[in-house]
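Peer 1: my questions are about this predicted structure, shown below with the sequence.
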Amino acid sequence: MRRNQPSQVLVLLLCSLTSLTAAFVIPSTTRSTASPSTVSKPSLLLFATVSDDIDVDTEINAAKSILVTAAETKAEDSDTVIEALLSLEKLMRKKAKAEGESVAEDMKTQLNGDWRLIFTTGTADTQQKYGKINYFPLKAVQTFRTVEEDPMKITNGIFAGDFPLVKFFGEMDFDLKKRKLEFDFNQLLVLNLIEINLGKGDAAKIGASSGLGSESNVENVKKGRQAFFNWISADAQIATARGGGGGLALWKRVD
């Protein structure tokens, strides 16, 4: 079934499905009372500085080792994961400054494929509403087609097992200089049955109203800007990024 525009009923259905995700993200036993700024920038106990005396790649591998374990087991302490993400972000920025766009080129190539969201601090908006998110409890998979696609494609889906509850489809662009992936969704599929064509800004509005997206994305659309990720890393096992709403995220490759 195809619909040219998202009807009110279908949008409400979509918001209900995605709100279920937000509702289960913060168990009462793990909710943080810290402010969003504290959650996004905790004190770095493990990686206080990026030392010039130690090879940057060695420090990158140390941070990634923690994140790979977290992606495989979901057993690493959440603060340790955040510290590793922040350390990796700083280290990769230093590596890119030293080595140029080759770092981003490799990242773009490695990003091609399917990725399951494992861990997220959430956007600043979500942190304000719910606290620190940590390990993502439902199956959310993002697909990036960065090789042999023009324009490049992006898909974002929430699944019950292998069944897609909601899937967004769109196009994206990767800025090698900034390691910035900008995207917009132009179609969604609800319950693997109902196809809806989205106008400019519709996806941002749905995300903001459901609690999963950032209000900043709505404002960005008004200013002619797209939603984006600032990519930190991508390799054969994991990918990491900071979203436009300020949250950090960790993915595990699933293809």
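Peer 2: Looks like it came in fine.
Peer 1: all contacts plus neighbour counts: C-alpha atoms, from now on.
Peer 2: Noted.
Peer 1: can you pull out the helices in the chain?
Peer 2: Ranges of helices in the chain, per DSSP state H, are 8-25, 36-40, 56-73, 78-99, 102-111, 124-130, 202-210, 215-222.
Peer 1: nearest to Ile158, of these?
Peer 2: Proximity to Ile158, assessed across the helices of the chain by Cα to Cα, is greatest for helix 8-25 (8.1 Å).
Peer 1: from Ser102, how far off is Thr136?
Peer 2: Heads up, residue 136 is Phe, not Thr. As defined by Cα to Cα, to the nearest Å, Phe136 lies at a distance of 31 Å from Ser102.
Peer 1: with neighbour numbers in mind, choose between these two.
Peer 2: For Phe136 and Ser102, the more surrounded residue by other Cα atoms under 10 Å is Phe136, and the numbers stand at 22 against 12.
Peer 1: hang on, the more buried one packs against Arg116?
Peer 2: No. With contact defined as Cα atoms under 8 Å, Phe136 does not count as touching Arg116 (9.6 Å).
Peer 1: this is the other structure I want to compare:
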Amino acid sequence: MTATLEHLDLKNNRPSSEALLSQLLALEKSAKKEKRVYDFEQLLGNWRLTFITGTKKAQKNAGNVIGKGRYLPRLITVAIAYSAAPDNDPSTKWQKGTVLNSVKFGLLDLAVSGPIKFQAQKRLMGFDFTHIIVKLGGLKLYEGDLRGGTDTKKFHDMPIGKQPFFSYFYMSEQAIAARGKGGGVALWTKLE
């Protein structure tokens, strides 16, 4: 039987960081054991970053600041949005699309975007941020390419091990969870 996070009220009555991390690690172990496969479509949409542990290096350097993981403050919205590419072919090994990662704090809005590729069998999402927009109170302060912009063919041809990636181990209608390339664990909840 597959464990879920659905019984947790992550918006109003959050469990302790230790309890949530324990649940996430159990879900990760279960996904590996069951060789769970997720559909790309389950990731599509807007998700709010709710909980992080940081990378293994960050955990070592930050010590008690991150501890066993940390909920993100509600006054900061860190969100990720996945969308499928118009020419995405579901019959191929890698599903293609785009990612938009944004941070909103007060009037400041920072967003980076770029291409993604997802392999359902291994639950891996490779990504690259190639464009940035900075706004203050709706006024665009800066927009431009990062590292020369997007060469999607080069991105899609590059091995996943040479890219940043997430290894997803939990997906539902309300939450997704993954381990990043650096070893940290993250939990996102659905944005209404």
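Peer 2: Everything's here; your move. These numbers were taken from a predicted model, which means no experiment stands behind them.
Peer 1: related to what we said a few turns ago, quick one: the helices of the first structure as JSON lines, columns for distance to Ala160 of the first structure too.
Peer 2: Below are those laid out as JSON lines (distance: least, Cα to Cα, whole Å):
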{"stretch": "helix 8-25", "distance to Ala160 of the first structure": "11"}
{"stretch": "helix 36-40", "distance to Ala160 of the first structure": "29"}
{"stretch": "helix 56-73", "distance to Ala160 of the first structure": "19"}
{"stretch": "helix 78-99", "distance to Ala160 of the first structure": "25"}
{"stretch": "helix 102-111", "distance to Ala160 of the first structure": "24"}
{"stretch": "helix 124-130", "distance to Ala160 of the first structure": "23"}
{"stretch": "helix 202-210", "distance to Ala160 of the first structure": "18"}
{"stretch": "helix 215-222", "distance to Ala160 of the first structure": "26"}
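Peer 1: quick one: which of those is nearest Leu165 of the first structure?
Peer 2: Taking Cα to Cα, helix 8-25 is the member of the helices of the first structure nearest to Leu165 of the first structure, at 7.5 Å.
Peer 1: so that closest one versus helix 202-210, what angle?
Peer 2: If you take axes from the mean of the first three to the mean of the last three Cα atoms, to 10 degrees, helix 8-25 of the first structure sits at 50 degrees to helix 202-210.
Peer 1: next one: the alignment partner in the second structure of Lys177 of the first structure from Pro15 of the second structure, what distance?
Peer 2: By TM-score structural alignment, Lys177 of the first structure lines up with Gln121 in the second structure. Distance, Gln121 of the second structure to Pro15 of the second structure, using Cα to Cα: 31 Å.
Peer 1: OK, contacts around Leu250 of the first structure?
Peer 2: Contact analysis of Leu250 of the first structure by Cα atoms under 8 Å, 6 or more residues apart in numbering lists Leu67, Ala71, Leu117, Ile118, Phe119, Thr120, Ile238, Ala239, Thr240, Ala241.
Peer 1: OK, contacts around Ile116 of the second structure?
Peer 2: Lys96, Gly97, Thr98, Val99, Met125, Gly126, Phe127, Asp128.
Peer 1: give me the nearest residue to the fourth one, chain neighbours excluded.
Peer 2: Looking back up the chat, that one is Val99 of the second structure. Excluding the flanking residues, the one nearest Val99 of the second structure by Cα to Cα, 6 or more residues apart in numbering is Tyr82, at 4.7 Å.
Peer 1: before we move on, what about the third one?
Peer 2: Leaving aside its sequence neighbours, Thr98 of the second structure sits nearest to Pro115 (Cα to Cα, 6+ apart; 4.4 Å).
Peer 1: OK, contacts around the one you found?
Peer 2: With the criterion set at Cα under 8 Å, 6+ apart, Pro115 of the second structure makes contact with Lys96, Gly97, Thr98, Val99, Phe127, Asp128, Phe129, Thr130, Thr150, Thr152, Phe155.
Peer 1: hmm, back to that, wait, which of the helices of the first structure is closest to Phe159 of the first structure?
Peer 2: Phe159 of the first structure lies closest to helix 8-25 among the helices of the first structure, at 10.3 Å (Cα to Cα).
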